[in-house]
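Engineer: Provided below are the primary sequence and the corresponding predicted coordinates.
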Amino acid sequence: MPPRTLLLTAAAMLAFAGNSLLCRLALKTTGIDPATFTSLRLFSGALMLALLLRLRHRSAAMAGSWPGAAALFAYAAAFSFAYVNLDAGVGALLLFGAVQISMLLWGWRQGERPGSMSLAGLLLAFAGLLALLLPGASAPPLAGSLLMLIAGIAWGAYSLLGRTANDALAATTGNFVRSMPMAALLSLVLLHSASWDPSGVLYALASGALASGLGYAIWYKAIANLRAIQAATVQLSVPIITALAGALLLGEALSLRLGLSSLAVLGGIALVLCARRRATA
């Protein structure tokens, strides 16, 4: 992998992990509510992406679609509300696992036939998520966990809807812009519980403009020089980066349950990816 691609890929993975950290940090340590965080994240992300699109080509037009925007909004809203009481590392694992598993299941529903290695990997990943959610002293809150799984499924749907986009940056910009009225409506409906403070607003803007908008733009630059299997595999690092950063920056515990579940989920997905690589070799 060329050094420039390696640096871009590393920066993108840090940005993806940063979304979880910024959201959890904001909802844990500041007065901002999840609906306001969602709105500010999507608004600032839309502004950053529109700026990047204009800088790339002054006459560039936005693309995207309303279904894509709806999936993006569902992901962002469920993500924020989940992090009210989920640790950053647990949330990232649930999100990443749900995204990958939902996309794999969709592919198989469309006619992709899994071999024994792929099937074993999928079952292992499912088992890892189930083990994480089983009742116990170290189990994450069920409501937050279910919301994060919904966020992962929504992001998987968003990714599938965007696979045919000719211009990823233009499509993402259009989807972010279209999600703005949905976010505004959410904030209006929950206006009675709205709250914010300067720190919370700053974290939300950083999540939208930097970790989301700029992070996605960096990822699109990197992915142009990555094979599909490389792009999928490198994302296995995101939950690990998030869990370690959550422990260092937020004082979150690295429990044995989280460690074993991470090995099962990420290991299972890695098996599926290896099987795909062999099948296309």
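Structural biologist: Structure's in. What do you need?
Engineer: only C-alpha atoms for contact and neighbour calcs from this point on.
Structural biologist: Fine.
Engineer: where exactly do the helices run in this structure?
Structural biologist: 3-29, 34-56, 66-82, 88-109, 116-133, 142-161, 168-189, 198-206, 215-223, 228-234, 237-250, 256-280 (DSSP state H).
Engineer: contacts for the shortest one?
Structural biologist: Spelled out, it's helix 228-234. 223, 270, 273, 276-277 (CA atoms under 8 Å, 6 or more residues apart in numbering).
Engineer: how near is Ala74 to Ala157?
Structural biologist: From Ala74 across to Ala157, the span is 10 Å (CA to CA, to the nearest Å).
Engineer: just put the helices of the chain in CSV and tack on mean neighbour count.
Structural biologist: Formatted as CSV, those follow (neighbours: other CA atoms under 10 Å):
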stretch, mean neighbour count
helix 3-29, 21
helix 34-56, 23
helix 66-82, 23
helix 88-109, 22
helix 116-133, 19
helix 142-161, 22
helix 168-189, 21
helix 198-206, 21
helix 215-223, 20
helix 228-234, 14
helix 237-250, 19
helix 256-280, 18
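Engineer: quick check, nearest of the contacts of helix 228-234 to Met103?
Structural biologist: Using CA to CA, Leu273 is the member of these that sits closest to Met103, with 12.3 Å.
Engineer: put this beside the first:
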Amino acid sequence: MRLFLLTSLTMVAFAANSVLNRLALADGAMQAGTFGVLRLVSGAIVLGLLVLWQRRRFAFGGLSRWAAVGALLAYIFGFSLAYAALDPGFGALILFSVVQITMFAGAVLTREAVPVIRWIGALLALGGLVWLLWPIAGTTFSWPHIAAMAFAGAGWGVYSLLGRGASDPLQATAMNFVLAALAGLLWIGLTRDVGALPAGPVLLALVSGGVTSGLGYALWYHILPPLGATRAAVAQLTVPVIALAGGWAFLGEEITLRFALASALVMGGVLLSLRQR
């Protein structure tokens, strides 16, 4: 039960990130790159202070640390860039489809046991997600932004796979954010391409980075070892459903019969996949 509750809390944090990102980049109020850098910096500050408060040391690690940092950068900037022009629902479909492929491939390559029932549940949940998020007729497709979202999905899948080996989730997440934030600031310094910094989007970026990303990702690294790659992958299919429900609750978006039926299919597939036996 504890693992289920922690997983649910993490998925809510991920969904909140999606909503905050959409709000901050709406109508071009802020550049995607600037939002990503602010998100990394605020997450690095919050997590770094927690590490210092607990009197732990900063351990930058070896090759796996830099691989995680690269994957985190790919996700943060690919995600923000794609959502600057991509339909939110279709973007989420691309993101989590690629995450599924990446993490299931990682599980197969590392010979993680994947029961048949989990494959069936994953396919049901993914089918429900396709039904829920497939764009309506007349939607225009921007292939560069689709590629950016696919790149973000692969980055997040790799970042999650690497998290299974984190012995200290908080410290590992803090180091990932500190190094990624330094890379983001270096990019800003070299390009000098900051753009407008309106107070509202800046606040949303800080909340996204310090709370729903920083603390949410630390919790994610904490639950990844007991979840395993494939159960963690399938659990994330609930994020678009939660995000759409949040849009209905906080943004006044409409809830349809299609949403209700497709969400039931997604949740049913996820619950089937998360069964221990």
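Structural biologist: Sure, I can see it. Just so it is clear, the model here is predicted, and its values are computed rather than measured.
Engineer: now the closest residue to Ile255 of structure 2 other than its chain neighbours: how far from Ile136 of structure 2?
Structural biologist: Nearest residue to Ile255 of structure 2, sequence neighbours excluded (CA to CA, 6 or more residues apart in numbering): Trp248, at 6.5 Å. Distance, Trp248 of structure 2 to Ile136 of structure 2, by CA to CA: 19 Å.
Engineer: go on, Ser97 of structure 2?
Structural biologist: 18 Å.
Engineer: again, but for Asn176 of structure 2
Structural biologist: Distance from Asn176 of structure 2 to Ile136 of structure 2, by CA to CA: 38 Å.
Engineer: over to Glu253 of structure 2?
Structural biologist: 16 Å.
Engineer: again, but for Ala181 of structure 2
Structural biologist: Distance from Ala181 of structure 2 to Ile136 of structure 2, by CA to CA: 37 Å.
Engineer: try Leu40 of structure 2
Structural biologist: From Leu40 of structure 2 over to Ile136 of structure 2 (counting by CA to CA), the distance is 34 Å.
Engineer: and if you look at Asp193 of structure 2?
Structural biologist: For Asp193 of structure 2, the distance to Ile136 of structure 2 - CA to CA - is 35 Å.
Engineer: again, but for Gln54 of structure 2
Structural biologist: For Gln54 of structure 2 relative to Ile136 of structure 2 (CA to CA), the value is 50 Å.
Engineer: any idea how far the residue nearest to Gly121 of structure 1 when sequence neighbours are not counted lies from Tyr220 of structure 1?
Structural biologist: In space, and not counting its chain neighbours, Gly121 of structure 1 is closest to Gly268: 3.8 Å by CA to CA, 6+ apart. To Tyr220 of structure 1, Gly268 of structure 1 is 26 Å away according to CA to CA.
Engineer: likewise Arg41 of structure 1?
Structural biologist: 20 Å.
Engineer: in structure 1, what residue sits furthest out from the centroid?
Structural biologist: Taking CA atoms, centre = their mean, the residue of structure 1 most remote from its mean C-alpha position is Ser59, at 29.8 Å.
Engineer: contacts only, for that residue.
Structural biologist: Ser59 of structure 1 neighbours (CA under 8 Å, 6+ apart): none.
Engineer: got the contact list for the closest residue to Leu162 of structure 2 other than its chain neighbours?
Structural biologist: What sits nearest to Leu162 of structure 2 in space, not counting adjacent residues and going by CA to CA, 6+ apart, is Ala68, at 6.6 Å. Ala68 of structure 2 makes contacts with 158-159, 162, 176, as judged by CA under 8 Å, 6+ apart.
Engineer: which one among those residues gets closest to Thr34 of structure 2?
Structural biologist: Proximity of the contacts of Ala68 of structure 2 to Thr34 of structure 2 (CA to CA) peaks at Asn176, which lies at 18.5 Å.
Engineer: wait, the closest one touches Ala71, no?
Structural biologist: No. Judged on CA atoms under 8 Å, Asn176 of structure 2 makes no contact with Ala71 at a distance of 9.6 Å.
Engineer: Gln110 of structure 1: neighbour count?
Structural biologist: When neighbours are counted by other CA atoms under 10 Å, Gln110 of structure 1 registers 9.
Engineer: ok, Met62 of structure 1 next?
Structural biologist: Neighbour tally, Met62 of structure 1, other CA under 10 Å: 19.
Engineer: my read is that it contacts Ala171, right?
Structural biologist: Yes. Between Met62 of structure 1 and Ala171 there is a contact under CA under 8 Å: 6.2 Å.
Engineer: Ala35 of structure 1 - nearest residue in space that isn't next to it in sequence?
Structural biologist: Using CA to CA, 6+ apart, the nearest residue to Ala35 of structure 1 is Ser187, at 5.5 Å.
Engineer: residues contacting the one you found?
Structural biologist: 35-36, 39, 194.
Engineer: one more: Ala11 of structure 1?
Structural biologist: Neighbours of Ala11 of structure 1 in contact, by CA under 8 Å, 6+ apart: 215, 218.
Engineer: quick one: it from Ala222 of structure 1, how far?
Structural biologist: 9 Å.
Engineer: now swap in Thr38 of structure 1 and tell me
Structural biologist: From Thr38 of structure 1 to Ala222 of structure 1 the distance is 27 Å (CA to CA).
Engineer: now Asp33 of structure 1
Structural biologist: 34 Å.
Engineer: one more: Ala127 of structure 1?
Structural biologist: Applying CA to CA, the value for Ala127 of structure 1 to Ala222 of structure 1 is 32 Å.
Engineer: same check on Asp197 of structure 1?
Structural biologist: Following CA to CA, the distance that separates Asp197 of structure 1 from Ala222 of structure 1 is 35 Å.
Engineer: I figured His222 of structure 2 hits Pro169, correct?
Structural biologist: Yes. Taking CA under 8 Å as the definition, His222 of structure 2 is a contact partner of Pro169 at 5.3 Å.
Engineer: list the contacts of the closest residue to Ile240 of structure 1 other than its chain neighbours.
Structural biologist: In space, and not counting its chain neighbours, Ile240 of structure 1 is closest to Gly89: 7.3 Å by CA to CA, 6+ apart. By CA under 8 Å, 6+ apart, Gly89 of structure 1 lies in contact with 20, 239-240, 242-244, 246.
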